[in-house]
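[1] sequence unknown, structure follows:
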């Protein structure tokens, strides 16, 4: 698969299974992530891997970091506990935000986000299923602390990785003209 095919045909895959990624596959994914644009070469991104029994610990962290978790309905508690079990490997994408006169926080977050996108594209090219997940668990400071993040670090997302065990849904083709205009825009 060439780069243009991977970039234009990539889809997220939510249902993932084993076998685990090989060390070579993981290395390729992280090499791709580390090639993301990075203004001033700040290197704001870092990544945590969660696999095996560690996923159950992460589920427990998701549950116990939720406000008033003891009062949640049992099915909601179970859902939080099982979230990390949806893939054999989870990569937590973290942005370390540093004060910089020319590189604002937003650009540092975008750099980490670009790294995640590179990882997703590389996974697709390698025939590895992947999905980028956020939601409440990504923005919960108790979860961030439980993962060992510092005060100046933010979770950009959880990348779930594994083998595809279903036929991915085809993504509809988009009309470029619906999204791209020439400037100045002429009023109608």
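    Structure received. Keep in mind it's a predicted model, so treat the numbers as computed, not measured. Residues are numbered from 1 along each chain as shown.
[2] from here on, contacts and neighbour counts on C-alpha atoms
    Fine.
[3] which strands and helices sit next to the longest strand seen in the chain?
    Scanning the chain for the strand with the most residues, using DSSP state E, yields strand 153-164. The helices and strands touching strand 153-164, judged by 3 or more CA pairs under 8 Å, 6 or more residues apart in numbering; DSSP states H and E, are strand 16-17, strand 89-96, helix 105-125, strand 129-133.
[4] put this next to the first one:
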């Protein structure tokens, strides 16, 4: 017979990301962030490859990245509002954890499984931050796909990519809940 954890299940059934633009300081300090990162690193990882890593962005690093995003957007000829969206992702963030997908060569673990593991780390980090009382949001956007930006500004290797930018801070406003999937419409029961 299973041993349920009703509090954990209630959290999962009611969890809600907080829009990044509604987060402010304070953000978790290093002592508060370590358990969140530790929980995220407990994600499924076939072969124990750790095909991901964390880059914690704070203070002046966020200011530098905001300016670099705006400059990169202009260099790419992006619409000003698109370039600004990339800038604001860093300028408005009290703390950002870049989850970097860093696949490993493996004869047993396909690359797609390593990608899924990196995605699981993002969700686990988001949920661990929320469970710890912080506001949190998982974003990507054009800035995460721009090879020049991620390699030059974040130091990613050619084989790495951003799985997500996780923004953490203090929630200023709780957004209304949004419509959730209709489980009956997306579930098929196969019994034979």
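    Yep, that arrived. A quick note: this is a predicted structure, and the numbers were derived from the prediction, not measured.
[5] can you give me the TM-score here?
    The TM-score (TM-score structural alignment, normalised by the length of the first structure) is 0.88; 184 aligned residues with a CA RMSD of 2.1 Å.
[6] still on that earlier bit, of all the helices and strands packed on strand 153-164 of the first structure, which one is nearest residue 68 of the first structure?
    Proximity to residue 68 of the first structure (CA to CA) singles out strand 129-133 among these, at 22.8 Å.
[7] report the buried residues of that closest one.
    Counting neighbours by 16 or more other CA atoms under 10 Å, one finds that the buried residues in strand 129-133 of the first structure are 129, 130, 131, 132.
[8] go ahead and confirm the third one touches residue 159.
    Just to be clear, that refers to residue 131 of the first structure. Yes: under the criterion of CA atoms under 8 Å, residue 131 of the first structure makes contact with residue 159 at 5.7 Å.
[9] rewinding a little: which part of the second structure matches the longest strand of the first structure?
    With TM-score structural alignment applied, strand 153-164 of the first structure matches the range 160-171 in the second structure.
[10] got a list of what residue 34 of the second structure touches?
    With contact set as CA atoms under 8 Å, 6 or more residues apart in numbering, residue 34 of the second structure has no partners.
[11] tell me the SS of it?
    At residue 34 of the second structure the chain is in helix, as set by DSSP: H, G, I helix; E, B strand; the rest coil.
[12] now residue 55 of the first structure
    Residue 55 of the first structure ends up helix, using three-state DSSP.
[13] what's the matching residue for it over in the second structure?
    Looks like residue 55 of the first structure aligns to residue 62 there (TM-score structural alignment).
[14] how about the nearest residue to its match, chain neighbours excluded?
    Closest residue to residue 62 of the second structure apart from its sequence neighbours, by CA to CA, 6 or more residues apart in numbering: residue 90 at 5.2 Å.
[15] which residues touch the alignment partner in the first structure of that neighbour?
    In the first structure, the residue matched to residue 90 of the second structure (TM-score structural alignment) is residue 84. Each residue near residue 84 of the first structure by CA under 8 Å, 6+ apart is listed here: 55, 56, 58, 59, 90.
[16] out of those, who has the most neighbours?
    Ranked by the number of neighbours (other CA atoms under 10 Å), those place residue 90 first, at 27 neighbours.
[17] was I right about it contacting residue 159?
    Yes: with contacts counted by CA under 8 Å, residue 90 of the first structure reaches residue 159, the gap being 5.5 Å.
[18] look up how far residue 106 of the first structure lies from residue 112 of the first structure.
    Here the criterion is CA to CA, to the nearest Å. By it, residue 112 of the first structure lies 10 Å from residue 106 of the first structure.
[19] again, but for residue 83 of the first structure
    28 Å.
[20] between these two, who's got more neighbours?
    In this view residue 83 of the first structure and residue 106 are compared by other CA under 10 Å, and residue 83 has more residues nearby, 16 against 9.
[21] tell me who's in contact with the closest residue to the more buried one other than its chain neighbours.
    The shortest distance from residue 83 of the first structure to any residue other than its chain neighbours is 6.4 Å, reached at residue 59 (CA to CA, 6+ apart). Residue 59 of the first structure is in contact with 80, 81, 82, 83, 84, 85, counting by CA under 8 Å, 6+ apart.
[22] kindly report the same for residue 5 of the first structure.
    Residue 5 of the first structure touches nothing, counting by CA under 8 Å, 6+ apart.
[23] what lines up with it in the second structure?
    In the second structure, residue 5 of the first structure lands on residue 10 (TM-score structural alignment).
[24] so its match: helix, strand or coil?
    helix.
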